[in-house]
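Engineer: Predicted model and sequence below, questions to follow.
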Amino acid sequence: MGLLHLENLTNIMKFTEILFVILTLSLGTYAGGDIPLQVTGRVGETVTLTPRLNLTHPIDTVTWMYHINGKRTILAEFREQKFIRVNKNYFINRLEGSNSGTSLQIRELRMEDSGVFTAQINVNEEIRDISYNLTVYESLPLPTPVINKTLDENSTDLCHLHCSVPSNSTSVSYSWIYRDKDTDILYANGSTISVSLKDKTLGTQFICLVQNPAHTNNVSVLLYPCDETQTKANQRYYFALLIITILGILIFVVGTLYCFRRRIKKCIKTPKENVTYSDFKEFPKRIMNQGNAPMNGHCNMACNRKSEEAEYAHLSVNIEINVKV
């Protein structure tokens, strides 16, 4: 496992691509332009096809052609110091010439633009063909890192780090960079790696580097014990479940109290009983003895008491009858 700084790694990749282009260009020159130069572009961006020529005479004409189903289709021509688009069925409003027609710029690249382009250059009645093999790649989104705990019971401290991007291209490559303080170290190549927690401190930063020939993207992830990561996720789940349960209980209690109050109000609002009261008869006045013979006081009081009790009983019966009615 080699140790490389991330910047040095990127520079080496770029140097390798440049070296490949130079070697291809040299081979193409010596082979008469039979080997196309490899050019990469990214969807939505602009690419320029520019040959490296050492000319001692001015250019007479340049014809740009696009290979379709094994046949060359003329796209544009440069003659009399003018860039003229000949075919309006392909690359509509996306082609532009420069450098006396030897450079072709293609704007707003699409995946279907991939193919072989040939510049047929006429200099002093000598024709030279230079071809380019353009490959257009899609832009890579940010990769998604996932940390999974291993199922190996003998290595409970081992975690698997997986990185992926949604892409249909087979030219996507993955690398994992381990950041130690201020140094970036290449840990391993591939979308999935295994990391032992015994060898790494908590909070160690790993960087997933995903790239295709036209684009590079990366994302970082902090490494913690896998079971701790799962515990935090479970804690969030149980906390959310507790909140939902409490809200449900509160709603139930409030609804019950509301219904209970409505029932009480209904019971209070009952119609009053219609009570009919009968006229009270006036108690008879005590009869005073106006004769000459004196009356027995004890008898007089007893008779009056009996009369009053009879009247009271009569009134009570009348009231009960009226209330029942």
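Structural biologist: Everything's here; your move. Since the structure is predicted, the reported quantities are computational estimates derived from the model, not experimental observations.

Engineer: From now on I want contacts and neighbour counts done on CA atoms only, so please keep to that.
Structural biologist: Will do.

Engineer: To which secondary structure element is K200 assigned?
Structural biologist: Under DSSP states H and E, no helix or strand contains K200.

Engineer: any idea which helix is longest in this structure?
Structural biologist: helix 226-268 (DSSP state H).

Engineer: by contact count, what packs against that helix?
Structural biologist: Helix 226-268 sits against strand 144-149, with contacts defined as 3 or more CA pairs under 8 Å, 6 or more residues apart in numbering; DSSP states H and E.

Engineer: Now the strand it packs on: buried residues?
Structural biologist: P145, I147, N148, K149 (16 or more other CA atoms under 10 Å).

Engineer: could you redo those residues as JSON lines and give each row distance to N322?
Structural biologist: Output for the buried residues of strand 144-149, formatted as JSON lines (distance: CA to CA, whole Å):
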{"residue": "P145", "distance to N322": "91"}
{"residue": "I147", "distance to N322": "89"}
{"residue": "N148", "distance to N322": "89"}
{"residue": "K149", "distance to N322": "89"}
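
Engineer: And the helices in the protein?
Structural biologist: Assigned by DSSP H, the chain shows helices spanning 6-30, 226-268, 297-324.

Engineer: deepest of those, which one?
Structural biologist: Compared across the helices of the chain, helix 6-30 shows the largest average neighbour count, a mean of 14 (mean count of other CA atoms under 10 Å).

Engineer: what about versus this one:
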Amino acid sequence: MAQRYLWTLLLCLQTRLEAAGSDTATLPVTGILGASVTFPLGIKEPQQVINIAWNSETSVAFVTPGEPGTAPKVTVTHQNYNDRINVSRQNYNLEISKLRMEDSGIYRADINMQTSETTLTRRYNLQVYRRLGKPTITRSSMTSVNSTCNVTLTCSVEKEEKDVTYSWSPLGEEGSVIRIFQTPDSQELTYTCTAWNPVSNSSDSVPAWQLCADPAAGLHPRHTGLLSGLAVLFLLILIVPSVLLWLLCKRGQGAPCQGGGCEQDLCHTAVR
């Protein structure tokens, strides 16, 4: 009985020591692709630090104090982090610069202090996001009766991104797909889709009067104008050379034939 009690006491003591030395909560950290992110350690007595080991799926860095008044000594322990690691002289916070998408994941800092016999542990969950580009609104279906129509609109971003949410104004609805019952009374409205992720947001809009229009017209009038301009340019490319050739032939009519050929015949041949 005494032996069992002793083992229970030792187990409780070990559990308390582990709990004291480890911050079990994982702190979420958000970063932007290509930018920098900082992992806060919350060390109150940085002068008491012996060393800090940073790890993720691989080892990251090993930090020791520098000479008095100098920056800490940082040994990068994985080549993926070369030239991207910086450690604050004031509080030993770790900074990773030039963030990559593959930097996302769980990070752990094991801290040894002169004032503690146990290793303190801090955990972080880093998620790296791209800044969102402008979303696109497309009309996937439409039924029209007596100047009213039911329209399904879909909002999407160019690349498939994680943790993207969508909201619509002035409807106040959320989600990438909405259904709209469009009437003549609501022609002056403008529907706006906003795409969000934890680091950015971006919007696109479509006027209500376009929703019941001919599908061939598209949702954005600027596209139709661009196509019209291209068509005019194409016609000019075809017409202008023909007109110039016709004028040259008119000027050459009645000119004497030389070298066994006639310029008028040449013009007729070119026109064909």
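Structural biologist: All right, it came through fine. Here the structure is a predicted model, which means the values were calculated and not measured.

Engineer: which residues sit in contact with S141 of structure 2?
Structural biologist: V151, T152, L153 (CA atoms under 8 Å, 6 or more residues apart in numbering).

Engineer: same thing but 6 Å
Structural biologist: Contact partners of S141 of structure 2, counting by CA atoms under 6 Å, 6 or more residues apart in numbering, are V151, T152.

Engineer: Map it across to structure 1 for me.
Structural biologist: For S141 of structure 2, the aligned position in structure 1 is occupied by T150, per TM-score structural alignment.

Engineer: what's the answer for S176 of structure 2, then?
Structural biologist: Aligned counterpart of S176 of structure 2 in structure 1: S191 (TM-score structural alignment).

Engineer: what about that match, distance to R179 of structure 1?
Structural biologist: As judged by CA to CA, to the nearest Å, S191 of structure 1 and R179 of structure 1 stand 17 Å apart.

Engineer: mind listing the strands for the stretch 51-200 of structure 2?
Structural biologist: Listed in chain order, the strands of the stretch 51-200 of structure 2 (DSSP state E, counting those that start in this stretch) span residues 59-64, 73-76, 85-87, 94-96, 105-113, 120-129, 136-145, 148-156, 165-169, 173-174, 177-182, 190-197, 200-207.

Engineer: Looking for the alignment partner of T61 of structure 1 in structure 2.
Structural biologist: In structure 2, T61 of structure 1 lands on I50 (TM-score structural alignment).

Engineer: So what's the residue count around that match?
Structural biologist: I50 of structure 2 has 14 neighbours, counted by other CA atoms under 10 Å.

Engineer: hang on, the earlier thing: would you mind telling me which of the strands of the stretch 51-200 of structure 2 is nearest P215 of structure 2?
Structural biologist: strand 136-145 (8.4 Å; CA to CA).

Engineer: Now do the closest one and strand 148-156, the angle between them.
Structural biologist: 160 degrees (axes from the mean of the first three to the mean of the last three CA atoms, to 10 degrees).

Engineer: ok and strand 136-145 of structure 2 relative to strand 177-182, angle-wise?
Structural biologist: Using the same axes, to 10 degrees, the inter-axis angle of strand 136-145 of structure 2 relative to strand 177-182 is 40 degrees.

Engineer: measure the match of T61 of structure 1 to P68 of structure 2 for me?
Structural biologist: Taking CA to CA, one finds I50 of structure 2 at 14 Å from P68 of structure 2.
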